[in-house]
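Visitor: For reference, the sequence and a predicted model appear below.
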Amino acid sequence: MDYYVGNGVYDFLSRCKEKENFFWTSGNLWILVYGDSNYEPKVVTVASGNPLNIVITEAEMKAVKVARQLVEGTDIGVNFVRFDPCKPINQVAYWNPGMARIPIISSEELKNRFRQYGLEMNEMSAHKSINDKSSSPYHDWQRAHMGDSVIVADIDLIRYQGEEIREIIELKRSYIDIEKWEPYKQDYKNFILLSKLARRRELDFFIVYNHRTKTPFFDDVSKVKIFAFDHRRQICCRFLGYRNIYQFAEGITKKER
């Protein structure tokens, strides 16, 4: 089963000459950032929906490599969780650096692994899912066992400069007119978490919005709206301007370090 795979920005980037400057996951693969109640990033998780006993795939290896790059030089952890995409989670395949193999562990043991990163596990249901359309058995497990004490955000897009990560990019889209849309205040917890991860690595963090229409459905990425988000600033979210999609792909943004 595949989840929430359609996105106009990804579609454009997959065909443009700057494709190699970007990384994103799709289908049954996610890079997730987990933080504590103070929005401090504790672990970056690669979650993959695949049969538990298969050999690690090329896409999974690439995602783990990127996750390790994201936390390089910090005390933020990295782990890999593979779940059966067709069943509620009772067992997962699990790995973190230092492990020679990828064993099968129970749901309860998975909770213990996340506790080791300093995350508080509880039975309260979280009020906000990552994205309803990207729901999977893993996301259901996460909502059931992590609750509101843990902040979680997914990594939508990463921009490289050569071999080095330079930007974390949050992609947003809706039916709201592009001139009127502003980042939602209820998303600020996620943005602060991603901003803190970015600043730990001296990266930039941007929010990029595009408009889509309902009838007929059209994901319009011809023009995007760009915000810089820096939790350290008094006004943490600042509108930078509009770019056409070619300018965005070429990296024409204002740096915010």
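Guide: In hand now; what should we look at? Numbers count the residues shown, from 1 in each chain.

Visitor: all contacts plus neighbour counts: C-alpha atoms, from now on.
Guide: OK.

Visitor: What number of residues are in the vicinity of Leu70?
Guide: Neighbour count for Leu70, taken as other Cα atoms under 10 Å: 23.

Visitor: and if you look at Phe229?
Guide: 24.

Visitor: any idea how far it lies from Arg200?
Guide: The gap separating Phe229 from Arg200 is 14 Å, by Cα to Cα, to the nearest Å.

Visitor: Arg243 too?
Guide: 27 Å.

Visitor: With Glu170 instead?
Guide: Glu170 is 17 Å from Arg200, by Cα to Cα.

Visitor: So if I had to pick from those two, which one is more boxed in?
Guide: Ranked by neighbour count (other Cα under 10 Å), Glu170 and Arg200 place Glu170 first, with 22 against 17.

Visitor: Identify all contacting residues around the strand or helix carrying the more buried one.
Guide: According to DSSP states H and E, Glu170 maps onto strand 164-174. Applying Cα atoms under 8 Å, 6 or more residues apart in numbering, the external contacts of strand 164-174 come out as 69-70, 155-160, 194, 198, 203-212.

Visitor: What of stretch 105-125?
Guide: By Cα under 8 Å, 6+ apart, stretch 105-125 touches 35-36, 42-43, 77, 89-94, 143-150.

Visitor: For it, buried residues please.
Guide: Ile105, Leu110, Lys111, Arg113, Phe114, Tyr117, Leu119, Glu120, Met121, Asn122, Ser125 (16 or more other Cα atoms under 10 Å).

Visitor: here comes the other one, which I'd like you to weigh against the first:
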Amino acid sequence: MNYSGNKIYKYISENNLQEYFYLAGNHWMLIYGDKDGIPKVFAYVNMVDNLSLRPSTDEKSIMRTCSIIAEQLNLPFIWVRYANNSDVVQFYHDEETKLFTLSYDKLRECFESYGVVESGTPKKPVNQYTSSKYHDWQRDNLGRITVTDIDLIKFYGDQIEAIIELKRSKYSLDRWTPYTNDYPNFALTINTIVLSGKKIPFYLYYNLLRDGIAGQRIEDLSSIKWFEFVIPNNTIDYGDVHFNYRGISTLPQLL
């Protein structure tokens, strides 16, 4: 797995902490919600070099785990497999037994059918030259939606034990608190937990990025500042996101 520079993922892998599940590199697990932050669908999205190649064993394993997560969160599950050199995607949903090919316009209709985006909202053509065709298409064609990338899930057996947001920056631990710009994403995750009917804690772990050689930043995992979000009984607006500061711990203490 490509850690994309995230040392927490590397620590989990090196210490064989099998109760944790994450995606890195060109793989994402996403919750899509409508403009009001109400979750509609759980997606596994991944980029490949060539859509004509069959899904790998790793892709199939990730898909199965993501479908289990979606089921526990009481959300429909979809899989979107794309390549930057292709004008179509491969798509899977709960009612199918295999991937099938869709144009981006048809993919938009699928998101409409799940209630993520309202029909009639503006569409833009798919860019031919982009570093991530799907994510650019999502930004340009799904309108005013909310979408959040799940960083880390902890399992207890086959049940979700916790959802964990990972943040890092150059700001010292004593200065940093969750950014208000992220509140819509936090609210979407909170609403997902509420509507799942399960008691799933939602944490945020923050670590420092220190200055390194040639402008590179180095992750400092010696101390982790962490917060726990308040999970209410009802869905919320992003303005109603609340959290409690839990302290500063070492990574082994938290994991």
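Guide: Arrived safely. Predicted model only: the values in this text are computed from it and were never measured.

Visitor: Just give the TM-score of the two.
Guide: In this superposition the chains share a TM-score of 0.85, using TM-score structural alignment, normalised by the length of structure 2; 235 aligned residues with a Cα RMSD of 2.2 Å.

Visitor: Of the contacts of stretch 105-125 of structure 1, which belong to helices?
Guide: Mapping those onto helices (DSSP state H) picks out Arg143, Ala144, His145, Met146.

Visitor: Going by distance to Asp187 of structure 1, which of those wins?
Guide: Proximity of these to Asp187 of structure 1 (Cα to Cα) peaks at Arg143, which lies at 16.5 Å.

Visitor: Can you tell me what that closest one aligns to in structure 2?
Guide: Using TM-score structural alignment, the equivalent of Arg143 of structure 1 in structure 2 is Arg139.

Visitor: okay, now that match: neighbour count?
Guide: 12.

Visitor: just the one 10 residues further on next, same as before
Guide: Summarising burial for Asp149 of structure 2: neighbours were counted as other Cα under 10 Å, giving 15.

Visitor: Not including adjacent chain positions, what is the nearest residue to it?
Guide: Counting by Cα to Cα, 6 or more residues apart in numbering, Leu30 is the residue found nearest to Asp149 of structure 2 once chain neighbours are left out, at 4.6 Å.

Visitor: same deal with Lys35 of structure 2?
Guide: Ile145 is the one closest to Lys35 of structure 2 (Cα to Cα, 6+ apart), at 4.2 Å.

Visitor: again with Phe22 of structure 1
Guide: Nearest one to Phe22 of structure 1, counting by Cα to Cα, 6+ apart, is Arg159 at 4.6 Å.

Visitor: host element of whichever residue in structure 2 pairs up with Thr213 of structure 1?
Guide: Matched across to structure 2, Thr213 of structure 1 falls on Arg210, judged by TM-score structural alignment. Assigned by DSSP H and E, Arg210 of structure 2 falls within strand 202-211.

Visitor: One more: Asp11 of structure 1?
Guide: Taking DSSP H and E as the definition, one finds Asp11 of structure 1 inside helix 8-13.

Visitor: Now do the contacts for the residue nearest the centre of structure 2.
Guide: Central residue of structure 2 (Cα atoms, centre = their mean): Asp149, 1.9 Å from the mean position. If a contact means Cα under 8 Å, 6+ apart, then Asp149 of structure 2 has Trp28, Met29, Leu30, Ile31 as its contacts.

Visitor: what secondary structure does the third one sit in?
Guide: What that stands for is Leu30 of structure 2. On the three-state scheme (DSSP: H, G, I helix; E, B strand; the rest coil), Leu30 of structure 2 is labelled strand.

Visitor: what's the neighbour count on the aligned partner of it in structure 1?
Guide: Counting by TM-score structural alignment, Leu30 of structure 2 corresponds to Leu32 in structure 1. Using other Cα under 10 Å, the number of residues around Leu32 of structure 1 comes to 20.

Visitor: How much space separates Leu32 of structure 1 from Cys86 of structure 1?
Guide: 20 Å.

Visitor: if we can go back for a sec, quick one: the strand holding Glu170 of structure 1 aligns where in structure 2?
Guide: Using TM-score structural alignment, strand 164-174 of structure 1 pairs with 159-169 in structure 2.

Visitor: what's the spacing between the matching stretch and its chain's center?
Guide: The chain centroid and the centroid of stretch 159-169 of structure 2 are separated by 10 Å, computed with Cα atoms, centre = their mean, to the nearest Å.

Visitor: cool, stretch 238-247 of structure 1 as well?
Guide: 21 Å.

Visitor: matching residues in structure 2 for it?
Guide: Using TM-score structural alignment, stretch 238-247 of structure 1 pairs with 244-253 in structure 2.

Visitor: Please give me every residue in contact with Leu194 of structure 1.
Guide: Val33, Pro41, Ala153, Ile168, Phe205.

Visitor: Show me what it lines up with in structure 2.
Guide: So Leu194 of structure 1 corresponds to Thr189, using TM-score structural alignment.
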